[in-house]
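J.: Any chance you could fold what I've pasted below:
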Amino acid sequence: MQSQLALKHLRQQEQELAVLRERQRIARDLHDAVSQTLFSAGLMLDKLIARGGHDSFTEQTLLRLTDLSRSATAEMRTILYELRPDALANADLADLLTNLADIVSARTQAAVETRLDSLTLPDDAQIAVYRIAQEAINNLIKHANPSSVLIELVNASDAVTLTIADDGAGFDPAHSGAGRFGLANMIERAERVGAALHIDSEPGQGTVIRLRLESVWEMA
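T.: Next up is the predicted model:
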């Protein structure tokens, strides 16, 4: 019986390793092919814009294509992080949030301001903070229609604080339900790592989402 369980466990480990290797291969292929192609396309667009002499329509089209290229590049980075969780856990959190800011800039008309301290958190905390930020960003892109967005990460001696604020449509948290806008997932992720999540929003008054994670280094 024990030998059968051991064999089953070994086969499961082999399957998981095979899946991990395949994900890593796909990530390498995407980086080497698609990411490099997008980077080259972005450089070409920048050169065309810098040359000038375009009529208004062409100029606006080139600028829009540049935004789309940057958005696709940022989205590709996000996909690569999904394929390689180790890269997500080991990355500078400021870089991860900058990537999300690039997506907001490319997919909305909002002016995006970032104030980001450089740091890498313990794995569970790092992934939780990133996922909460990702959910908040997805919500404001889909629902808020903001003209300005602030993404701030402060690494103080007593806590790490993430703030995502926008001046968009807002909503009433009391009547939205935890399941709407992914709030339930955000709350669950925060609780899982002992963080405090505060959501301040009113219809027509924008939204401020603040995540405070204390004593984070004790989790390492």
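
J.: Please count neighbours and contacts with C-alpha atoms only from this point.
T.: Will do.

J.: Okay, the nearest residue to His143 once chain neighbours are set aside and Met186: tell me how far apart.
T.: Leaving aside its chain neighbours, His143 sits nearest to Ala169 (7.2 Å; criterion: CA to CA, 6 or more residues apart in numbering). For Ala169, the distance to Met186 equals 20 Å [CA to CA, to the nearest Å].

J.: of the two, who's got more company?
T.: Met186 (23 against 17; other CA atoms under 10 Å).

J.: Please give the element, helix or strand, for the more buried one.
T.: Element membership of Met186, judged by DSSP states H and E, is helix 183-192.

J.: Which strands and helices lie in contact with that helix?
T.: On a contact count with 3 or more CA pairs under 8 Å, 6 or more residues apart in numbering; DSSP states H and E, helix 183-192 meets helix 123-139, strand 196-201.

J.: re the thing from before, the residue nearest to His143 in helix, strand or coil?
T.: Three-state assignment for Ala169 (DSSP: H, G, I helix; E, B strand; the rest coil): coil.

J.: Tell me who's in contact with it.
T.: 143-146, 203-207 (CA atoms under 8 Å, 6 or more residues apart in numbering).

J.: From the chain's centroid, how far away is the helix holding Met186?
T.: 16 Å (CA atoms, centre = their mean, to the nearest Å).

J.: quick revisit: now, the contacts of Ala169 that are in helices?
T.: With helices defined by DSSP state H, no entry of those lies inside them.

J.: Compare the residues you listed and tell me which is most surrounded.
T.: Of the contacts of Ala169, with other CA under 10 Å as the count, Thr207 tops at 26 neighbours.

J.: can you tell me which residues contact that one?
T.: Contact analysis of Thr207 by CA under 8 Å, 6+ apart lists 165-171, 199-201.

J.: Distance to Leu150 added to these, as a markdown table?
T.: As requested, the contacts of Thr207 are exported to a markdown table (distance: CA to CA, whole Å):
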| residue | distance to Leu150 |
| --- | --- |
| Ala165 | 5 |
| Asp166 | 6 |
| Asp167 | 9 |
| Gly168 | 12 |
| Ala169 | 15 |
| Gly170 | 15 |
| Phe171 | 18 |
| Ile199 | 15 |
| Asp200 | 14 |
| Ser201 | 15 |
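
J.: for comparison, sequence B:
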Amino acid sequence: MSNIANTGRCVPEQDLGKDEQYRLLFEANPTPMWVHDQETLEFLAVNDAALRLYGYSRQEFLALKLEQLRPPPALSALLEPVGTTGQEQAEPSTFLRHCKKDGALMDLELVISSVTFQGRGAWLALAHDVTERRFAEEVLRLAREQLEVRVQARTADLAALNEALVESQDRFRQMAENIRDVFWLANPSMTSIIYVSPAFQEIWGRPCDELYSNPRCWHEAIHAEDRPRQRQIFRKPIPSEGYQCAYRVVRPDGSTRWVLDRGFPVRDHAGRFYRLAGIARDVTESKELEKEVLAISEQEQRRIGQDLHDHLCQQIVGIEFLSKALQQQLGTQPQAGQAGEIAAAARVAIEQGRLLARGLIPIDVEAGGLMRGLQSLAAQMTGLFRIHCSFQCPTAVAIHDVTIGTSLYRIAQEAVNNGIKHGKASQIEIRLSSTGEGAELAVKDNGVGFSGQKGNSRGLGLRSMRYRADLIGASFGIQSEPERGTLVLCRVALPQTHDKSPSPTITSQPPREAVLLSSPPDPRR
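T.: Below you'll find the predicted structure:
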């Protein structure tokens, strides 16, 4: 036994069945072991570890023969590595499948050595249960075969893991270099660019080497009015779901391109944020198309509002006058009261038509139009829904860009409507204020609020507000908690202008007695 080595050879110097020292080592060994006769394959001895592994009692195990531990079809395979009479040694180790007492199969690695037991030639077997390891190896083998099938069109020979890694890198580079979007990889603070695809040169108009040597040129190329929004992203931790930001890029030749930039945090095995990956897409054409569609939509709404005010309302005014004249002519006759009711209903219809017309023509095309439009919106909501809707503008905010002004008005209009319809709010405050680089619109209500998950939903109202904010390059956010109301916040950078003429500060409070029109129309329609 002392000569049992890794080679599996054994020179039988001691009789394992008679030497007490070796017998104790055999019995106490935590590795399953047994001794079986070289000729009859009968078991001569077994230790406790083997009994626990197979589930037999000692008496049951010793009554078995070696072939009874194997599935019957594999008996011939068993005898080959074990050998036959006259062999002095077997293979150092072999993999076999055995059956437990309960019928469960297990894979074993057997290390077999020739020994002398009670004067008889025998084999000493050490069994290692490798069932889980063989299962993992089989799964790995199947996965490796599937991987080889997927990449066989690209490679003729995948002999090593290193070649597979090179192939994966080549495929990634081919994809990144042939897509029109810019794929980039950087450190979390964007102070070091690890990789950027060649599309960067096409969109930014600058060579990739310039970005590698000076990562700040990415931020410096962003339009001055859009830099604050992009800078705010890196002033706080990047969320796990990443970020999305639209901004303009100014090329060296002075041309401007709209870019939709999406970034995602990449974490290491320990969960640490150590890379920032992203895709930047040129959305200039879609931005221009969206702007044209929105402008056409606003023009059509203005036309409809003007027609509603100038034609339909005027015709109803005529009906009101005729009804009043008829009421006077009828005098005390019973039909006079009905004519008066017609005149009153016409007056209500006139007021409703004018409110609808104001909603379709929200602001005047001038610097103070947004302030007056929001003030009128607060008054309309108070009159329509009998709620406390106020407008606050501590300092004058002059917005000369009609697209920005109209978009902010529509965002406020949608936020107020959502607060009334979904939030069941009784108090709403619309606030327009000036920031160092632009304007901030805030709409706060005391409604029922909602959870953050609902705030990220794709409802039509929220999508409309986000769309309009994105169209003018504004940041947009919603803060809400159940039973604690909702705050809609939109910040936009304003174009520089030389017009320094002051506009009046506007602060409005709803009237104490608001007139509620009968059957008020839903402003969201």
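
J.: Name the nearest of the contacts of Ala169 of the first structure relative to Val154 of the first structure.
T.: Nearest to Val154 of the first structure among these: Thr207, at 18.7 Å, using CA to CA.

J.: Now that closest one: closest residue in space that isn't a chain neighbour?
T.: Once chain neighbours are set aside, the closest to Thr207 of the first structure by CA to CA, 6+ apart is Ser201, at 4.3 Å.

J.: Repeat that for Gln109 of the first structure.
T.: Ser147 (6.5 Å).

J.: now Ala159 of the first structure
T.: Glu214 (4.2 Å).

J.: Any idea how far apart the tips of stretch 202-217 of the first structure sit?
T.: So stretch 202-217 of the first structure: terminal residues 34 Å apart, CA to CA.

J.: so how far is it off the chain centroid?
T.: With CA atoms, centre = their mean, you get 16 Å for stretch 202-217 of the first structure.

J.: Okay, strands next: where are they in the stretch 251-400 of the second structure?
T.: Taking DSSP state E, counting those that start in this stretch as the test, the strands found in the stretch 251-400 of the second structure are 256-267, 273-282, 388-393.

J.: go on, the stretch 101-250 of the second structure?
T.: Under DSSP E, counting those that start in this stretch, the stretch 101-250 of the second structure gives strands at 105-117, 120-129, 182-186, 193-196, 243-250.

J.: now those as TSV including distance to Gln328 of the second structure and mean neighbour count?
T.: TSV is the format used below for the strands of the stretch 101-250 of the second structure (distance: least, CA to CA, whole Å; neighbours: other CA atoms under 10 Å):
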stretch	distance to Gln328 of the second structure	mean neighbour count
strand 105-117	106	22
strand 120-129	109	21
strand 182-186	77	21
strand 193-196	82	18
strand 243-250	64	20
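
J.: Output those strands in TSV, with distance to Gln314 of the second structure appended to each entry.
T.: Listed next are the strands of the stretch 101-250 of the second structure as TSV, based on distance: least, CA to CA, whole Å:
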stretch	distance to Gln314 of the second structure
strand 105-117	93
strand 120-129	95
strand 182-186	57
strand 193-196	63
strand 243-250	45
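
J.: what's the closest of the ones you listed to Ile316 of the second structure?
T.: Across the strands of the stretch 101-250 of the second structure, closest to Ile316 of the second structure is strand 243-250 (CA to CA), at 47.1 Å.

J.: hang on, the earlier thing: kindly name the residues of the second structure that line up with the helix holding Met186 of the first structure.
T.: Aligned using TM-score structural alignment, helix 183-192 of the first structure spans residues 462-471 in the second structure.

J.: swap in stretch 94-106 of the first structure?
T.: Going by TM-score structural alignment, stretch 94-106 of the first structure sits over residues 371-383 in the second structure.

J.: Superposed on the first structure, what's the mean shift for that stretch?
T.: Its matched residues in the first structure lie on average 1.4 Å from stretch 371-383 of the second structure after superposition (mean CA distance after the TM-score superposition for the first structure).

J.: So what's the gap between that stretch and the chain middle?
T.: 38 Å.

J.: buried residues in that stretch?
T.: Of all the residues in stretch 371-383 of the second structure, those buried under the rule 16 or more other CA atoms under 10 Å are 371-383.

J.: And the counterpart of the residue nearest to Thr207 of the first structure in the second structure, how far from Ser426 of the second structure?
T.: Aligning on TM-score structural alignment places Ser201 of the first structure opposite Ser480 in the second structure. Ser480 of the second structure is 16 Å from Ser426 of the second structure, where distance means CA to CA.

J.: Compare those two and say which is more crowded by neighbours.
T.: Ser480 (20 against 16).

J.: List the residues that contact the more buried one.
T.: Applying CA under 8 Å, 6+ apart, the residues near Ser480 of the second structure are 449-452, 455, 486-487.

J.: Output these in CSV, with distance to Leu356 of the second structure appended to each entry.
T.: Below are those laid out as CSV (distance: CA to CA, whole Å):
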residue, distance to Leu356 of the second structure
Gly449, 28
Phe450, 29
Ser451, 32
Gly452, 33
Gly455, 29
Thr486, 26
Leu487, 26
